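>>> sequence unavailable; structure follows:
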């Protein structure tokens, strides 16, 4: 993994963390930020799925 990819993952993770539990669309913010970072196609989808999976698992763990 190169530095640019790590930076993209970090930015997307921060955006997800800040917007996931607010009453606004975290997915919409992810799409906008991915577009700004020129991250598109299957790669952007994979990032979004993995990042959102972390938030989903945190909620499942909390309410188990």
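Happy to help now that I have it. The structure presented is a predicted model; accordingly, all values stated were derived computationally and were not measured.

>>> CA atoms for contacts and neighbours, from now on please.
Will do.

>>> so what does the top helix by length along the chain touch, helix or strand wise?
Ranked by residue count, the top helix of the chain under DSSP state H comes out as helix 41-62. Contacting helix 41-62 under the criterion 3 or more C-alpha pairs under 8 Å, 6 or more residues apart in numbering; DSSP states H and E are the following elements: helix 3-19, helix 26-36.

>>> adding another structure so you can compare the two:
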């Protein structure tokens, strides 16, 4: 249960830092140092990618018309 609460906190920090002009990845690393999750290294690597996937997809969606080369 505590790991679920930690992952919610990680999500909140990720969401807030995506709106600020600071490194969200850096904040994830700092938060891991302060409050480590009890997970394997491979899970942690996957978790960092998945938690940032929403922000990456939002940027692609927002700028789709500018980056898609085959406009009508």
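That came in fine, so what should we check first? For clarity, every value in this text was computed on a predicted model and none was experimentally measured.

>>> about what we covered before: out of the helices and strands packed on helix 41-62 of the first structure, which comes closest to residue 61 of the first structure?
Of all those, helix 3-19 sits nearest to residue 61 of the first structure, with 16.3 Å by C-alpha to C-alpha.

>>> tell me the angle the closest one makes with helix 41-62.
Helix 3-19 of the first structure and helix 41-62 are oriented at 40 degrees to each other (axes from the mean of the first three to the mean of the last three C-alpha atoms, to 10 degrees).

>>> which parts of helix 3-19 of the first structure are buried?
Going by neighbour count (16 or more other C-alpha atoms under 10 Å), the buried part of helix 3-19 of the first structure is 8-9, 11-13, 15-17, 19.

>>> pretty sure residue 25 of the first structure contacts residue 19?
Yes - between residue 25 of the first structure and residue 19 a contact is recorded at 7.1 Å, counting by C-alpha atoms under 8 Å.
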